[in-house]
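Enquirer: Provided below are the primary sequence and the corresponding predicted coordinates.
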Amino acid sequence: MAREGLGGNEPADRDTRDLPLRPDTDPISDEAESERDDEPSAVHAEPEPGKPDHPDAVPVHRLAALTRRALEGLGAAAIARLPAVRAALVPRLPRMALAFAAGLLLFTSFPAVNWWWAAVVAAALLAWVLTHPATTAAGGLGYGFLFGLAFYVPLLPWISSLVGAVPWLALATMCALFPGLFGLCAVIVRRLPGWPLWFGVLWAAQEWLKSVFPFGGFPWGSVAFGQAQGPFLPLVQLGGVALLSTAIMLVGFSATAIALEIAKWWQTGRERGGDDAKPPAVVLPGVCICLVLFAAVIVWPQVRHSGAGAGGEPTVTVAVVQGNAPRLGLEFNAQRRAVLDNHVRETLRLAEDVRAGAAPQPQFVIWPENSSDIDPLINADAAEQVARAVAAIGVPVVVGTILDVAGRGQESSAYTNTVIVWNPVTGPADRHDKEIVQPFGEYLPMPWLFKHLSGYADRAGHMVPGKSSGVVHVAGVPVGVSTCWEVIFDRAPRKAVRNGAQLLAVPSNNATFNQTMSEQQLAFAKVRAVEHDRYVVVAGTTGISAVIAPDGAELVRTDFFQPAYLDIQVRLKTKLTPATRWAPILQWVLVVAAGAVILVGIRQNGWFPRPIRLRSRPRGEAEDAGAPPGETPPDEGGDHTSPDGGDDDTPPDEGGRPDFGRHRGAT
């Protein structure tokens, strides 16, 4: 940086300033120079290498000093900001605590806790946080994200048993972004009349977005899947998972609206003496709660009757074989032959019990996903073992296997996750290739990126999505197949039922996870059974295997991580429910409504840019003329207020612009 001289007008010195000085010369004074000349010059010994004063060691010491100074500066800055951080956090702590508690409560509505009512309480607490006058749009994003973390982190720990804690926490964080987006949008629309209804619509929209993005979506954690044992479950037969999730959250949001209105009415009545207080606006939230309860009561008898069955419905006896795996974990793929042998052995035991009269003769048998992880179409030994089991039981067996797309019998870069029907005489017949493959498990998206981020990326498979109707015909029965991961997506079981499936099968491989994951997946199957009015057969390599009635009741089930088989009679159903017919349309109506209400909320809050109206000038007036007398030009003083008339001096999320977003009750 250039520096100016201290002297102003000294031309005589200009000729001598640039001359080189002797090492012992100091241009201070003549006396100083004479005194210095009389003194003997000091002799400095050259520092030895390795000593601290050696030139090679100077950069190291300088670096250490700079690092120490930087750390001291950062520490001092952090300490200096502590009062500001404390002042920012303390007013928000109650809302942060409630958002966190709400997320934990929503988690407890899922297996293995199964407190279905906790979802309603969670929605009520979250609504209170988002309608608080001090919660800004940024605050809504933060509180929603905190709510999502408290929900998804304890919901998905079974992922850590496969790939460790980092991918588990990364997935939970990604999922938490969607409740955060909901919180942001909820603050935008909370001033609109009937905000509990709009909150419910927004929640349905964020669940839809999470089910399609990113990498095909991750619907795991939809509120509806936590209602497998709750009284609101019959609602899923009317409008699918989207309607059930919206209804549960709407009840909680409406309860908060009623509580806020009553509290405001009580406070206003006390201030005014209780005579002229305006009645609380509880009609709309009360109607919302009543409609949800009424719809559940109306549908419940029909669902219960469907579970009991009708006399004219045909019946079949189906068996489920759970062969088990030698051990859990990623080593499952190295146990392929052992897993196949286990399922053959358990099928032979079933055949012996049938011949002994200890078990009824099934019309067909269902094996789990990956029960033969060796391609039986190109591996003669695997085909021989499957044929041996099929011949022993004497009926078709639905086998879960992995097929080489190229069919060369060598290492291929593409496989399909396939369920194939194996007949006793003719061998392989109908097949279902899994259409919705699991990212990071069955295939690796964006390998050019994720291979450098995690050492587990190379363990992902090379599965490709297949194409099928979702239905295989087994012993003349159209069976809809949703292989493991597919059951959480609305479109997979719906497609099978629309294509004529009279029974649903969910072959799954949970050997790489734990019992918590199996319990959650079983709950999803219960929701699908009620949604489509079908019996659902769940077959797992290590469990939990079960047969579920159309009312969501478990008829039989196995324990986790043990070899077993199930043998039971079920009814074939042909009726299509309203959810099977119309749920996709309802889903899109909710999404479009959410987009529309967000636009209305933005306009209500004055966030749209306003057109600038230019003042017409008299002819001849200069264009750069100043403001008229008596007016203050913009940006040069005067009153600068926000479009809402609020004060921007208050920090965000601490009540700035008190009229923005203030709860005014439902109408």
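Expert: Perfect, I can see it now.

Enquirer: going forward, measure contacts between C-alpha atoms and count neighbours the same way
Expert: OK.

Enquirer: and residue 297, what does it touch?
Expert: Neighbour list for residue 297: empty [criterion: Cα atoms under 8 Å, 6 or more residues apart in numbering].

Enquirer: how about the host helix or strand of residue 581: buried residues?
Expert: Assigned by DSSP states H and E, residue 581 falls within helix 578-604. For helix 578-604, the neighbour count (16 or more other Cα atoms under 10 Å) marks 579-581, 583-584, 587, 590-591, 593-594, 597-599, 601 as buried.

Enquirer: give the contact list for the residue nearest the centre of the chain.
Expert: Nearest to the geometric centre of the chain sits residue 175, at 2.4 Å (Cα atoms, centre = their mean). By Cα under 8 Å, 6+ apart, residue 175 lies in contact with 148, 149, 152, 210.

Enquirer: distance of it from residue 149?
Expert: Separation of residue 175 from residue 149 (Cα to Cα, to the nearest Å): 8 Å.

Enquirer: what's the longest helix seen in the chain packed up against?
Expert: Taking DSSP state H as the criterion, the chain has its longest helix at helix 236-272. Here helix 236-272 touches helix 118-131, helix 195-210, helix 283-308, helix 515-532, helix 578-604, going by 3 or more Cα pairs under 8 Å, 6 or more residues apart in numbering; DSSP states H and E.

Enquirer: run the last query once more with 6 Å
Expert: Packing partners of helix 236-272 (3 or more Cα pairs under 6 Å, 6 or more residues apart in numbering; DSSP states H and E): helix 118-131, helix 195-210, helix 578-604.

Enquirer: one more to weigh against that first structure:
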Amino acid sequence: MTLPPPALTEPGPAADAPGPPLRLPVAAALAVASGAALLLALPPYDLWWLAPVGVALLAAAVHRRRLRAGFGLGYLAGLVLFVPLLEWTTIGGGWLPWIILSLAQAAYLGLAGLAGAWTSPLADRWRALWPLLTGLIWGGQEFLRDRTPFGGFPWGRLAFSQGDAPTLRLAAYGGAPLVTFVVAVAGGALLALAWRRSGIPAAAGFAVTAAVLLGGPAALPLETPAGPTTAVAIVQGNVPRLGLDFNAQRRAVLDNHVNATIALAADVAAGRQKQPALVVWPENSSDIDPLRNDDAAALIQSAADAIKAPILVGTLQRTDVPGDIYNVGILWRPGGAGPDLDQQYEKRHPVPFAEYMPLRSIARLVTDKVDLVRNMLGGDHPGVIDTGAAVVGDVICFEVAYDDIVRDTVDGGAQILTVQTNNATFNEAEALQQLAMVRLRAVEHGREALMVSTVGVSGFVDGEGSVHGSTGFNTGAVVVRDMNLDGPRTLATRSGLWPEALIVFGTVVALIGVLPLRRRKTRIDSDDVTVSEER
């Protein structure tokens, strides 16, 4: 793709002097293509190489545009991306939450479009800065989206599209923020290459930059876990029916996981399966609180006693306040020992509007439907659970998308990562999107990981991000695998927030640094208008 160059008006250090932006219909088409490319880069499509292309197309669409148009074009790209990407939310919440969430997420790409339009004078004056500016804008956009409002919603990050790409290895050096930054910089290099005809050295430089950024990470070394191993079983019990009435099937779901574990014990006794040292059940595998229901407790105990190993159970714990609950992973020990209350994790980041209602008293003035949303409380400590066989870093469902929640478990001594999730109210696309996040986390922290779901997809992930023993969707399954313990403490783990902080700082510097150029442009435009009027 070669975009038409604007006419040169004066010589200078810029690669090309400022001129008109692309025609609006062309820019709108590029914005739509950008959203489509970003969507196809993510699971379940996994065309990872389209991620930098999508970035480049949006940057081209907004370059040299007015700020309002830049925001509008970014918003258009965001709608094309997020409306189909988040369609799975309709299964559990209907069409209205889906549309509201998609509109809100698209606004952040609108801000990215606005920022691209705002910084256009920098890219015009110093073309070599264009890739860097693009990377900073995307990193800053994701920083905001991952945290606001109500704790943010990091779904659809560029980093989560790179599961099969060489760039995934960058996660070990700077986490998801570095992966996103490098992919976006590569997109900026592609745009700088295609925007106008330029000299061979400049074109070659941008082409090499993009190629090295996207392919070069394949040569980066990864120090993967190579310590002692322990056998871990994941139990995907399945549910009778997908959808919201999953909650009405609590006893059947619990029975499925108990029976599957007892069947595994029979296979172990017959020599058909290896004896696990730990069994992991998914989120909501017992929506009946076993600390308050003796029947549920007896069933879980029977499974633990049969398999002769502790079970990490996903359950809901009621409180003495009606309606208040915790979403927890609790360790259930065999031999009649029962629940180990010192080894449990309460989900720290409940999902707003789904697991709790922000500003409930204000929302109630609009509709009484807000009281249909339960009040899930957040925990106050990382999910570090000592099972005896391994120290587990446990996160629950959407928490795998949040950098700090996963990192806190590794800082707390986690030897392996576990993601307990329940996809019964979603679909296979959502499950695959979650699994892509698990792959990145394994590489990021040098820890082998697993994801276990009520209905799938479940599986194990090694320290290089490869998936093993992946299960089907909407089916029962049990998988046992030896997991390596005690991986390396990666640079990403050690550096913590610093890579993203540097990216955000660079974004702020760029947004402020363009002010002198924009003032100069405004003054020149004003002088041109004055001269024209005098003539």
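Expert: Ah, there it is. Since the model is a prediction, treat every value here as computed from it, not as a measurement.

Enquirer: any chance you could compute the TM-score here?
Expert: Once superposed, chain against chain, the TM-score is 0.89 (TM-score structural alignment, normalised by the length of the second structure); 501 aligned residues with a Cα RMSD of 2.2 Å.

Enquirer: related to what we said a few turns ago, give me the angle between the longest helix of the first structure and helix 578-604.
Expert: For helix 236-272 of the first structure against helix 578-604, the angle by axes from the mean of the first three to the mean of the last three Cα atoms, to 10 degrees is 40 degrees.

Enquirer: helix 236-272 of the first structure to helix 195-210, inter-axis angle?
Expert: For helix 236-272 of the first structure against helix 195-210, the angle by the same axes, to 10 degrees is 140 degrees.

Enquirer: next, the angle helix 515-532 makes with helix 236-272 of the first structure.
Expert: 100 degrees.

Enquirer: centre of the chain versus helix 236-272 of the first structure, how much separation?
Expert: Centroid separation for helix 236-272 of the first structure versus its chain: 24 Å, with Cα atoms, centre = their mean, to the nearest Å.

Enquirer: next, the buried residues of that helix.
Expert: Neighbour-count burial for helix 236-272 of the first structure, counted by 16+ other Cα under 10 Å, picks out 236-262, 264-266, 268-269.

Enquirer: cool, and stretch 129-148 of the second structure?
Expert: By neighbour count with 16+ other Cα under 10 Å, stretch 129-148 of the second structure contains the buried residues 129-146.

Enquirer: can you map out the strands along the stretch 301-450 of the second structure?
Expert: 311-318, 324-333, 338-346, 375-376, 384-386, 391-396, 416-421, 449-453 (DSSP state E, counting those that start in this stretch).

Enquirer: kindly reformat those strands as JSON lines containing mean neighbour count and distance to residue 67 of the second structure.
Expert: Shown next, in JSON lines, are these (neighbours: other Cα atoms under 10 Å; distance: least, Cα to Cα, whole Å):
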{"stretch": "strand 311-318", "mean neighbour count": "25", "distance to residue 67 of the second structure": "47"}
{"stretch": "strand 324-333", "mean neighbour count": "23", "distance to residue 67 of the second structure": "43"}
{"stretch": "strand 338-346", "mean neighbour count": "18", "distance to residue 67 of the second structure": "44"}
{"stretch": "strand 375-376", "mean neighbour count": "22", "distance to residue 67 of the second structure": "40"}
{"stretch": "strand 384-386", "mean neighbour count": "22", "distance to residue 67 of the second structure": "46"}
{"stretch": "strand 391-396", "mean neighbour count": "27", "distance to residue 67 of the second structure": "40"}
{"stretch": "strand 416-421", "mean neighbour count": "28", "distance to residue 67 of the second structure": "41"}
{"stretch": "strand 449-453", "mean neighbour count": "30", "distance to residue 67 of the second structure": "43"}
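
Enquirer: could I get the ones you listed as CSV with distance to residue 72 of the second structure?
Expert: CSV is the format used below for these (distance: least, Cα to Cα, whole Å):
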stretch, distance to residue 72 of the second structure
strand 311-318, 43
strand 324-333, 39
strand 338-346, 40
strand 375-376, 36
strand 384-386, 44
strand 391-396, 35
strand 416-421, 36
strand 449-453, 38
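
Enquirer: out of the ones you listed, which is closest to residue 521 of the second structure?
Expert: Evaluated over these, closeness to residue 521 of the second structure peaks at strand 391-396, with 50.4 Å, by Cα to Cα.

Enquirer: over in the first structure, find the residue span the closest one aligns onto.
Expert: Per TM-score structural alignment, the counterpart of strand 391-396 of the second structure in the first structure is residues 478-483.

Enquirer: so what touches the matching stretch?
Expert: Applying Cα atoms under 6 Å, 6 or more residues apart in numbering, the contact partners of stretch 478-483 of the first structure are 470, 471, 472, 496, 501, 502, 503, 504, 505, 506, 507.

Enquirer: how about residue 381 of the second structure, what's its match in the first structure?
Expert: Matched across to the first structure, residue 381 of the second structure falls on residue 468, judged by TM-score structural alignment.

Enquirer: quick revisit: TSV please, covering the helices and strands packed on helix 236-272 of the first structure and showing distance to residue 353 of the first structure.
Expert: Below are those laid out as TSV (distance: least, Cα to Cα, whole Å):
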stretch	distance to residue 353 of the first structure
helix 118-131	44
helix 195-210	47
helix 578-604	39
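
Enquirer: out of the ones you listed, flag the one nearest residue 406 of the first structure.
Expert: Of all these, it is helix 195-210 that lies closest to residue 406 of the first structure, at 33.9 Å by Cα to Cα.

Enquirer: what range in the second structure matches the closest one?
Expert: Using TM-score structural alignment, helix 195-210 of the first structure lines up with residues 130-145 of the second structure.

Enquirer: check the offset of that stretch from the chain's centre.
Expert: With Cα atoms, centre = their mean as the basis, stretch 130-145 of the second structure stands 16 Å off its chain's centre.

Enquirer: stretch 505-525 of the second structure now?
Expert: Mean-position distance between stretch 505-525 of the second structure and its chain equals 32 Å (Cα atoms, centre = their mean).

Enquirer: equivalent analysis for stretch 523-535 of the second structure, please.
Expert: Mean-position distance between stretch 523-535 of the second structure and its chain equals 50 Å (Cα atoms, centre = their mean).

Enquirer: contacts for that stretch, please.
Expert: Applying Cα under 6 Å, 6+ apart, stretch 523-535 of the second structure has no contact partners.

Enquirer: how about it: buried residues?
Expert: Residues of stretch 523-535 of the second structure include none that count as buried (16+ other Cα under 10 Å).

Enquirer: ok, now stretch 350-368 of the first structure?
Expert: Neighbour-count burial for stretch 350-368 of the first structure, with 16+ other Cα under 10 Å as criterion, is recorded at 350, 351, 359, 360, 361, 362, 363, 364, 365, 366, 367, 368.
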